[in-house]
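Engineer: Okay, predicted coordinates and the sequence, questions at the end:
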Amino acid sequence: MTALTIPTTTLADGSAFPLIGFGTGGLKGPDGAQRIATALGAGYRLLDTAAQYGNEAAVGEAIRLSGLDVDEVLVTTKIAGGDQGREAARTGYLESLRRLGLDRAALVLIHWPNPSRGLALDTWRTLVDLKEEGRALHIGVSNFRPEQIQELVDATGVWPEVNQIQLSPALARHDTVAFHQEHGIVTEAWGPLGGRDGLGTQYALRKVAQKHDATLTQVTLRWTIDRGIVVIPKSGDAQRQLENASLDHVRLDDEDRALLASLDLGEDAAWDSREHEEW
């Protein structure tokens, strides 16, 4: 019996996909593995990691510690910038699987487009192959702009199933989300609690949280999943792990949404993946 009931959205092929996952960045070693296992015990079934996070072995150990069947846990990992390329991406992904102790990941993403390298398309072709081979259940991208996605599709005819992007009430990304919806791409949010934008200090957010007797985090996560967008909050604290996925008491109304809409800084405030690269 799990403590949490997590709502789902639907991928393009009809597969159910949790709207609330668990971010694992920064959770490493035995302690990290135990904290991730605690999240699985609470009811999370979607884990988000990446080669770049340096914790895939801890994620794999957490699944073993949880006692869950590996097929019950959906693991997302990402191809690092330095592993982009036709063969390098395959090698990098197989190394990720080795560290995870898995035969396949539920979802593999290209972490950043890194346009200066010019290898995103080659990398995407490899992900398409990996899915066809059954080595990855689902494939997608992360931090890609609509025109960067379109380049992949024009060359291969294959749409990403997910795009994980920077998104929060301070960065609502309406045009990008609309593009995703038009083409059957699930939007997944990283940074849903804001960051350098100072979201947590905003009066409008605090007012909505007070109204619903909720944390700032719960309000932002509810606002996000109400848009059909997947969130992957991270916490090593067991109580906060439960709070982050316990959103039933937060029912935002039109007044709340109008207040939160006032926080949107616009597309230019997001990290621009034509310029920002991570290798």
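Structural biologist: That came through fine.
Engineer: Please count neighbours and contacts with C-alpha atoms only from this point.
Structural biologist: OK.
Engineer: Break down this protein into its helices, ranges please.
Structural biologist: Under the criterion DSSP state H, the chain carries helices at the ranges 29-42, 56-66, 86-100, 120-132, 146-156, 174-182, 203-211, 216-225, 238-244, 254-261.
Engineer: ok, structure two:
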Amino acid sequence: MVQLIPEITLNDGLKLPVIGLGTYKLKGKEGVNSIISAVESGYRLIDSAYNYENEGTIGEAVRRSAVPREELIITSKLPGRYQTYEKAVTTIQESLYRANLDYYDLYLIHWPNPKQDTYVEAWQALIEAKKSGLIRSIGVCNFLPEHMERLEKETGAKPSINQIELHPLYNQATQRKWHEENNIATESWSPLARAIQVLQNDTIQKIADNHNKSISQIILRWHYQLGAISIPKSSSPARQLENISIFDFSLNESEMSMISGLTRPDGRINHQDPAIYEEF
């Protein structure tokens, strides 16, 4: 049975499902089959990136899927090494050629790379690609408020979304509040984290037991009630279906606070601070 996933509307009018499929390391035939199974379960938002080296896999899954292309929301991302204007223009085109798609629904700058200081140039390339019809909506990943403020100040265009590291061990409360105040959607990468501390956490397990749900379902429901779009990765059809089966219960205020209270200053998975981190 296809699960129906609620949608939110971005500041430019594009509607996104509140849960999508992360595809990091999903490649080749197995990757295509995994993505098709997700679409068959009800996923419509598919997240990828140039640096994942699987845009071709995404495109092949789109072509083989029984769901029409226009009903799918396909995302990719510009890597750090191609952030100058001319390189960004070419890379966006190359992303489309790799996937054999006419357009991306959502295209993001993967990291700000502040030392390189070319993210405004890259943003201008995304703006032009949107005007040309190659992209429907443009956004960023891992940008801090000062980075996004500069984009809008220097180009007049605000990101529709910011994809950030967000999970119970790093709840990003301050950043999420800024997004809300500035009408920029929050999208969570690694929403389940990659740490045993989360998937075997006693606090979350007790909440899961109370609702007769899995820990993953509790965490993804937490993201949903925070107002964040989550993109959990799974190649298992059973787990894919489990991850989107979170709309028949809700967490109370106390449960939300207990999960949010697990956050810690050093909660980032790989200590990638956008103020200093440089992506290749």
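Structural biologist: In hand now; what should we look at? Since we're looking at a predicted model, the values are computed, not measured.
Engineer: picking up where we left off before, any idea which of the helices of the first structure gets closest to Asp272 of the first structure?
Structural biologist: Proximity to Asp272 of the first structure (C-alpha to C-alpha) singles out helix 146-156 among the helices of the first structure, at 11.6 Å.
Engineer: and the closest one, how far from the second structure on average?
Structural biologist: Relative to the matching residues in the second structure, helix 146-156 of the first structure has an average distance of 1.0 Å after the fit, by mean C-alpha distance after the TM-score superposition for the first structure.
Engineer: now for that helix, which elements pack on it?
Structural biologist: Here helix 146-156 of the first structure touches helix 120-132, going by 3 or more C-alpha pairs under 8 Å, 6 or more residues apart in numbering; DSSP states H and E.
Engineer: Outside of the helix it packs on itself, list whatever touches it.
Structural biologist: Residues from elsewhere that reach helix 120-132 of the first structure (C-alpha atoms under 8 Å, 6 or more residues apart in numbering): 84-87, 89-90, 108, 110, 113-114, 136-139, 151-152, 155-156, 158.
Engineer: circling back to that earlier point, tabulate the helices of the first structure in a markdown table, adding columns for distance to His276 of the first structure and mean neighbour count.
Structural biologist: As requested, these are arranged in a markdown table below (distance: least, C-alpha to C-alpha, whole Å; neighbours: other C-alpha atoms under 10 Å):
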| stretch | distance to His276 of the first structure | mean neighbour count |
| --- | --- | --- |
| helix 29-42 | 28 | 22 |
| helix 56-66 | 24 | 22 |
| helix 86-100 | 20 | 19 |
| helix 120-132 | 14 | 20 |
| helix 146-156 | 14 | 15 |
| helix 174-182 | 18 | 15 |
| helix 203-211 | 28 | 17 |
| helix 216-225 | 24 | 23 |
| helix 238-244 | 29 | 17 |
| helix 254-261 | 26 | 14 |
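Engineer: Out of these, flag the one nearest Ala269 of the first structure.
Structural biologist: Nearest of those (C-alpha to C-alpha): helix 174-182, 13.1 Å.
Engineer: Settle this for me: Thr84 of the second structure is touching Thr118, isn't it.
Structural biologist: Yes: with contact defined as C-alpha atoms under 8 Å, Thr84 of the second structure counts as touching Thr118 (5.8 Å).
Engineer: CSV please, covering the helices of the first structure and showing distance to Gly14 of the first structure.
Structural biologist: Below are the helices of the first structure laid out as CSV (distance: least, C-alpha to C-alpha, whole Å):
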stretch, distance to Gly14 of the first structure
helix 29-42, 24
helix 56-66, 25
helix 86-100, 25
helix 120-132, 16
helix 146-156, 20
helix 174-182, 14
helix 203-211, 34
helix 216-225, 18
helix 238-244, 26
helix 254-261, 29
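Engineer: closest to Ala12 of the first structure out of the ones you listed?
Structural biologist: Closest of the helices of the first structure to Ala12 of the first structure is helix 174-182, at 10.2 Å (criterion: C-alpha to C-alpha).
Engineer: Point out the other helices and strands that the closest one packs with.
Structural biologist: strand 186-190.
Engineer: what sits up against the strand it packs on?
Structural biologist: So strand 186-190 of the first structure is contacted by 10-12, 161-168, 177, 180, 228-232 (C-alpha under 8 Å, 6+ apart).
Engineer: at 6 Å instead, please
Structural biologist: With C-alpha atoms under 6 Å, 6 or more residues apart in numbering as the contact definition, strand 186-190 of the first structure has outside contacts at 162-167, 229-231.
Engineer: With stretch 67-85 of the first structure instead?
Structural biologist: 45-52, 89, 92, 105-111, 119, 122-123, 278-279.
Engineer: Show the buried residues in these.
Structural biologist: Buried subset of those (neighbour count, 16 or more other C-alpha atoms under 10 Å): 45-52, 89, 92, 105-111, 119, 122-123.
Engineer: Just the ones in strands from those residues, please.
Structural biologist: Here DSSP state E is the test, and those give 46-48, 105-110 as lying in strands.
Engineer: how about JSON lines for the contacts of strand 186-190 of the first structure, with neighbour count added?
Structural biologist: Shown next, in JSON lines, are the contacts of strand 186-190 of the first structure (neighbours: other C-alpha atoms under 10 Å):
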{"residue": "Val162", "neighbour count": "23"}
{"residue": "Asn163", "neighbour count": "26"}
{"residue": "Gln164", "neighbour count": "23"}
{"residue": "Ile165", "neighbour count": "24"}
{"residue": "Gln166", "neighbour count": "20"}
{"residue": "Leu167", "neighbour count": "24"}
{"residue": "Ile229", "neighbour count": "22"}
{"residue": "Val230", "neighbour count": "26"}
{"residue": "Val231", "neighbour count": "29"}
